[in-house]
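> Generate a structure from the sequence data that follows.
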Amino acid sequence: MLMSEFEIISDGDRRRRWSASEKLRIVEEALSEGESISGVARRNGVAPNLLYRWRKLMLERGTIAVSGDDSVTSSKTVREMESRIRELERQLGRKTLEAEVLKEALERARAKKPILHALSLRPDDFR
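Sure, this is the predicted structure:
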């Protein structure tokens, strides 16, 4: 009877953490000729869809994409975030300009206030 090796995860953490070198080795193995993604995934204990994702990231963005243990943000999400940042910067610029114009108008109004008060006095007010 043949026994195969099994990995037993006993710490309660359901997700396995893959190091960058492990990811690269597995992706390179999957890219070699004659190897199916499913076969490589099965041999290494990786879900095939995860291996497809690692391979796609590596082919699109190079080894840096699979080197981090953090999730990699998609290009579409980055473009959406950059667009949102530009919009917010534009709105901030508009509000800053409005604040400066209002501040200048307030300073001018305060400077004219004593003159306007004196001009508004009628001769009858001096009795």
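
> contacts and neighbour counts: CA atoms only from here.
Noted.

> As a check, name the ranges of all helices in this structure.
Using DSSP state H, the helices of the chain run over 20-31, 37-44, 48-61, 64-67, 75-120.

> quick one, the second one and helix 48-61 angle?
Read it as helix 37-44. Orientation check (axes from the mean of the first three to the mean of the last three C-alpha atoms, to 10 degrees): helix 37-44 against helix 48-61 gives 110 degrees.

> tell me the most buried of the helices of the chain?
Stretch with highest mean neighbour count among the helices of the chain: helix 64-67 (a mean of 19; mean count of other C-alpha atoms under 10 Å).

> Could you name the helices and strands sitting against that helix?
Under the contact definition 3 or more C-alpha pairs under 8 Å, 6 or more residues apart in numbering; DSSP states H and E, helix 64-67 sits against helix 20-31, helix 48-61.

> Repeat the analysis, applying 6 Å as the threshold.
Under the contact definition 3 or more C-alpha pairs under 6 Å, 6 or more residues apart in numbering; DSSP states H and E, helix 64-67 sits against no other helix or strand.

> Second input sequence below; structure requested for side-by-side comparison:
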Amino acid sequence: MSNTNANFEMTGILLGQEVRKRKTPQEKIAIIQQTMEPGMNVSHVARLHGIQPSLLFKWKKQYQEGSLTAVAAGEEVVPASELTAALKQVRELQRLLGKKTMEVEILKEAVEYGQSRKWIAHAPLLPKDGE
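Below is the predicted model of the structure:
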């Protein structure tokens, strides 16, 4: 058994295996921005940072979709799909608010017009104080 462990350790040393390090969103964005510099391409930048070009392409796609963002400490992370749904709901609510605002303005104008023409009586349906 100890011979197997020794072989494994020796193999790790010979192959130069190292522990994978997860990149933070800030690091990923910095690496992606390097690919956008003149004279740099994805393969070269990937080699410089010891990552696979396919992984860098994946990060770049996430960055373009907006799902790869650097967040400050303590900020809540929200999936891109939830953000998209929330933005859609905000647009719908803004549309409804605009519609209701127009309706209120139209009704105000109608009341003013009716009062100026004496078409609307002064509280005809309300009971008098003594009744």
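
> so what number do they get for TM-score?
TM-score for the superposed chains, counting by TM-score structural alignment, normalised by the length of the first structure: 0.43, backed by 76 aligned residues with a C-alpha RMSD of 3.6 Å.

> Which element, helix or strand, includes Arg91 of the second structure?
helix 80-116 (DSSP states H and E).

> Show me which residues of that helix are buried.
Within helix 80-116 of the second structure, no residue counts as buried by 16 or more other C-alpha atoms under 10 Å.

> what number of residues lie near Lys61 of the second structure?
Here the count is done by other C-alpha atoms under 10 Å, and Lys61 of the second structure has 14 residues near it.

> Now do the helices in the second structure.
Going by DSSP H, the second structure shows helices at 2-15, 25-35, 42-49, 53-65, 80-116.

> what is the orientation angle of the helix holding Arg91 of the second structure with helix 53-65?
On the basis of the same axes, to 10 degrees, helix 80-116 of the second structure is oriented at 10 degrees to helix 53-65.

> Show me what helix 80-116 of the second structure is packed up against.
Against helix 80-116 of the second structure (3+ C-alpha pairs under 6 Å, 6+ apart) you get no helix or strand.

> Next one: Thr11 of the second structure from Asn3 of the second structure, what distance?
Relative to Asn3 of the second structure, Thr11 of the second structure is positioned 12 Å away (C-alpha to C-alpha, to the nearest Å).

> When these two are compared, which one has more neighbours?
With neighbours defined as other C-alpha under 10 Å, Thr11 of the second structure and Asn3 compare such that Thr11 has more, 12 against 8.

> From the rest of the structure, what touches stretch 45-55 of the second structure?
For stretch 45-55 of the second structure, the surrounding residues in contact (C-alpha atoms under 6 Å, 6 or more residues apart in numbering) are Ser43.

> Endpoint to endpoint, it covers what distance?
Stretch 45-55 of the second structure has its terminal residues 11 Å apart, counting by C-alpha to C-alpha.

> Now do the buried residues in it.
Neighbour-count burial for stretch 45-55 of the second structure flags Val45, Ala46, Pro53 (criterion: 16+ other C-alpha under 10 Å).

> got CSV for those, with distance to Glu92 of the second structure too?
Formatted as CSV, the buried residues of stretch 45-55 of the second structure follow (distance: C-alpha to C-alpha, whole Å):
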residue, distance to Glu92 of the second structure
Val45, 42
Ala46, 42
Pro53, 40
